[in-house]
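> no sequence on this one, just coordinates:
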């Protein structure tokens, strides 16, 4: 697991930032499926500060991966490279999300304008998640060079975002009203689809990596070392989805939503640590 420890700041970034972004996807779905009162909308708008804070903390963690934080602007000079595209997509999402949170809390949006802006933020969140996964699809690292990486990242975003949005809505007292309509099915779908994508993505990648080897290490040995955190992590992701599912059956679901978020954060983090642990250079690869 030596590689995963070295990549701890990125593991935290790829856990927290996409998860917080995913909440804006679920919240946008809430605005399209539920007719909230103006007072309820004000409560939700104040609650959106929470997922935004998670995103910001995630980006702060990413800075600790840089040898010198002052080198951060140089990332943008490589626009077109997978890593630069990830950061650019993330920054665009974060800036638009910040503007959205400020504007809605200032009471400047209502009706279709709110829905439209929320939809834009949600689409940018999906793009950010996909580009975060694509940043690791590189020909130089054989065990990461697979479309299963962005698949699992999108899965983490959806299930973590569903749990975060559930906590926001439950904590401000609008969860029961939201779950009376189509949003109930929508958020269950987001949580379950996210868990399936995450499990299929990481499990498939581990299976692929186990059949590789290079002159220094066997992929099977790397997977063996990463198997426990991977299994526990994916199990917790499944638990998070299940808790969101159960929460939709309850009127008071703050506790269940909080438990779902904790399970999602810990599960995704362990899965990300397992991902970094199976890093294998292609330069001396054969198989």
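Good, I have the coordinates. Just so we're clear, the structure is a prediction, and the values are computed from it rather than from any experiment.
> can we go C-alpha only for contacts and neighbour counts from here?
Noted.
> what about the strands in this structure?
With DSSP state E, the ranges of strands along the chain come out as 213-214, 285-286.
> count the residues that sit near the spatially closest residue to residue 239 that is not a sequence neighbour.
Leaving aside its sequence neighbours, residue 239 sits nearest to residue 263 (CA to CA, 6 or more residues apart in numbering; 6.7 Å). Neighbourhood size, residue 263 [other CA atoms under 10 Å]: 24.
> next up, the contacts around residue 263.
Counting by CA atoms under 8 Å, 6 or more residues apart in numbering, residue 263 touches 236, 237, 239, 240.
> what separation is there between it and residue 112?
Distance, residue 263 to residue 112, by CA to CA, to the nearest Å: 34 Å.
> again, but for residue 196
In terms of CA to CA, residue 196 sits 32 Å off from residue 112.
> which one of those two has more residues nearby?
residue 196 (20 against 11).
> which ones are touching the more buried one?
Contacts of residue 196 (CA under 8 Å, 6+ apart): residue 155.
> if you set the cut-off to 10 Å instead, what comes out?
Taking CA atoms under 10 Å, 6 or more residues apart in numbering, we find residue 196 in contact with 151, 152, 155, 156, 159, 190, 234, 237, 238, 241.
> what do you get for residue 20?
Neighbours of residue 20 in contact, by CA under 10 Å, 6+ apart: 48, 50-58, 125, 157-158, 160-165.
> keep only those of these that are in helices.
In this view, these that belong to helices under DSSP state H are 50-58, 125, 157-158, 160-165.
> quick revisit: select only the buried ones of the contacts of residue 20 in ChimeraX?
Buried residues within these, by 16 or more other CA atoms under 10 Å, are selected in ChimeraX with:
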select :48,50,51,52,54,55,56,57,58,125,157,158,160,161,162,163,164,165
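> follow-up on the earlier one: helices - which of the contacts of residue 196 land there?
Those of the contacts of residue 196 lying in helices (DSSP H): 151, 152, 155, 156, 159, 190, 234, 237, 238, 241.
> residue 253 touches residue 171, doesn't it?
Yes: using CA atoms under 10 Å, residue 253 is in contact with residue 171, at 8.3 Å.
> of these two, which one has the most company?
Neighbour comparison, residue 253 and residue 171: the larger count goes to residue 253, with 23 against 19 (by other CA under 10 Å).
> so what's that one closest to, chain neighbours aside?
residue 247 (5.4 Å).
> gap between the one you found and residue 68?
In terms of CA to CA, residue 247 sits 44 Å off from residue 68.
> A further structure is provided below for comparison with the first:
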């Protein structure tokens, strides 16, 4: 059974990468958009924010490009769009295209010689809204009645929390790269970002525990769900350990307890994404249909 689960996860490795990176990139861009709206009157800060928004955009694009490999050919994405409104996969792809289109065009417009302030404000709000829509559609894309291990409330909640763990830390790194993150004892922004990430991590570990308990009672004619995904519990532990380490590395800087360093933050992000990748891989190992099918 474990071999079957591992084989399925390997086949879906592109989607593992997509669901690891894209939600974090979207939430990071959501965060930066709200910060830009709040600091809109400070033209110097806004210019730096606009310039470095390309970081979460690129992270999201990498995830999306990886997902197109799952379709066999990027050209097949055009056929996927035909099912918008009735297919969860089509809705997911359409929301991704909308989000990246809005974000990418805003980033390009920010380089205009005289960008309109009112247009930028509306555009930033649109980026934030489209990011929420995108993450929401990604979260519910796995709710299929025939896949009993995925058709639970824990799956979409956990995926959204993954985004809330990775997104704020990616925004933290982006702000730090831009020279805007207040990593000192008086700065509240960095502390708030780390606190949101840490809180989401704790909440997600609880959700994962509930999901594992739920899986213990799921089986089909081919066997038990947990036999299919023996890495589920170890990957959750690894995710918790690496996520806590990532929050600690950023928290020490945000609370002014250590010298701010972008390299430390990038190490923290690396640790977090390894943990995220592990739990997403085990998620695809859980794939089990309601009937005798694998």
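Received, thanks. The model shown is predicted, which means the values in this text are computed figures rather than measured ones.
> how close are the two chains, by TM-score?
The TM-score (TM-score structural alignment, normalised by the length of structure 1) is 0.89; 285 aligned residues with a CA RMSD of 2.5 Å.
> burial count for the corresponding residue of structure 2 for residue 245 of structure 1?
By TM-score structural alignment, residue 245 of structure 1 lines up with residue 251 in structure 2. When counting by other CA under 10 Å, one arrives at 24 neighbours for residue 251 of structure 2.
> got it, and residue 142 of structure 2?
There are 17 residues near residue 142 of structure 2, going by other CA under 10 Å.
> for the aligned residue in structure 1 for residue 174 of structure 2, give its distance to residue 58 of structure 1.
Using TM-score structural alignment as the criterion, residue 174 of structure 2 maps onto residue 168 of structure 1. To residue 58 of structure 1, residue 168 of structure 1 is 18 Å away according to CA to CA.
> which residue in structure 2 lines up with the residue nearest to residue 239 of structure 1?
For residue 263 of structure 1, the residue aligned by TM-score structural alignment is residue 271.
> how much space separates its match from residue 246 of structure 2?
Taken as CA to CA, the span from residue 271 of structure 2 to residue 246 of structure 2 is 6 Å.
> now do the shared contacts for those two.
In contact with both residue 271 of structure 2 and residue 246: residue 265, using CA under 10 Å, 6+ apart.
> just to check, residue 23 of structure 1 is in contact with residue 168?
Yes: proximity of residue 23 of structure 1 to residue 168 meets the contact threshold set by CA under 10 Å, at 8.8 Å.
> now for these two: what residues contact both?
48, 50, 51, 162.
> which residues does the residue in structure 2 sticking out farthest from the centre contact?
Largest separation from the mean C-alpha position in structure 2: residue 221, at 34.0 Å (CA atoms, centre = their mean). By CA under 10 Å, 6+ apart, the contact set of residue 221 of structure 2 is 289, 290, 291, 292, 293, 294.
> sorry, back to before: which one of the strands of structure 1 lies nearest to residue 117 of structure 1?
The minimum distance between residue 117 of structure 1 and the strands of structure 1 falls on strand 285-286, with 46.9 Å, by CA to CA.
> who does the closest one touch, helix- and strand-wise?
strand 213-214 (3 or more CA pairs under 10 Å, 6 or more residues apart in numbering; DSSP states H and E).
> and the contacts of the strand it packs on?
Under CA under 10 Å, 6+ apart, the answer for strand 213-214 of structure 1 is 142-143, 219-222, 280-287.
> quick check: it aligns to which part of structure 2?
Against structure 2, strand 213-214 of structure 1 falls on residues 219-220 (TM-score structural alignment).
> how far away from the center of its chain is the matching stretch?
30 Å (CA atoms, centre = their mean, to the nearest Å).
> please apply the same query to stretch 275-282 of structure 1.
21 Å.
> stretch 285-292 of structure 2 too?
Distance, centroid of stretch 285-292 of structure 2 to centroid of chain: 25 Å (CA atoms, centre = their mean).
> contacting residues for the counterpart of residue 102 of structure 2 in structure 1?
Aligned against structure 1 by TM-score structural alignment, residue 102 of structure 2 finds its counterpart in residue 96. Contacts for residue 96 of structure 1 (CA under 10 Å, 6+ apart) come out as 90, 102, 117, 118, 120, 121, 124.
> go ahead and confirm the third one touches residue 27.
Spelled out, that is residue 117 of structure 1. No: judged on CA under 10 Å, residue 117 of structure 1 makes no contact with residue 27 at a distance of 11.6 Å.
> neighbour count winner among the two?
A count of neighbours by other CA under 10 Å puts residue 27 above the other of residue 117 of structure 1 and residue 27, at 27 against 19.
> wait, what's in contact with the residue nearest in space to the middle of structure 2?
Closest to where the C-alpha atoms of structure 2 average out (CA atoms, centre = their mean) is residue 23, at 2.2 Å. Taking CA under 10 Å, 6+ apart as the contact definition, residue 23 of structure 2 lies against 29, 59-60, 63, 131-132, 134-136, 138-139, 159-167.
> can you do 6 Å?
Residue 23 of structure 2 makes contact with 135, 163, according to CA atoms under 6 Å, 6 or more residues apart in numbering.
> got it, and residue 219 of structure 1?
209, 210, 212, 213.
> now tabulate those in a markdown table and tack on distance to residue 4 of structure 1.
Shown next, in a markdown table, are the contacts of residue 219 of structure 1 (distance: CA to CA, whole Å):
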| residue | distance to residue 4 of structure 1 |
| --- | --- |
| 209 | 16 |
| 210 | 17 |
| 212 | 19 |
| 213 | 18 |
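> closest one to residue 77 of structure 1 out of the residues you listed, please.
Nearest to residue 77 of structure 1, judged by CA to CA, of these is residue 209 at 32.3 Å.
> any idea how far that closest one is from residue 115 of structure 1?
From residue 209 of structure 1 to residue 115 of structure 1 the distance is 42 Å (CA to CA).
> and what of residue 204 of structure 1?
In terms of CA to CA, residue 204 of structure 1 sits 36 Å off from residue 115 of structure 1.
> ranges for the helices of the stretch 151-294 of structure 2?
154-177, 188-215, 225-228, 232-254, 262-285 (DSSP state H, counting those that start in this stretch).
> dump these to JSON lines, plus distance to residue 18 of structure 2.
Listed next are these as JSON lines, based on distance: least, CA to CA, whole Å:
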{"stretch": "helix 154-177", "distance to residue 18 of structure 2": "12"}
{"stretch": "helix 188-215", "distance to residue 18 of structure 2": "19"}
{"stretch": "helix 225-228", "distance to residue 18 of structure 2": "22"}
{"stretch": "helix 232-254", "distance to residue 18 of structure 2": "17"}
{"stretch": "helix 262-285", "distance to residue 18 of structure 2": "10"}
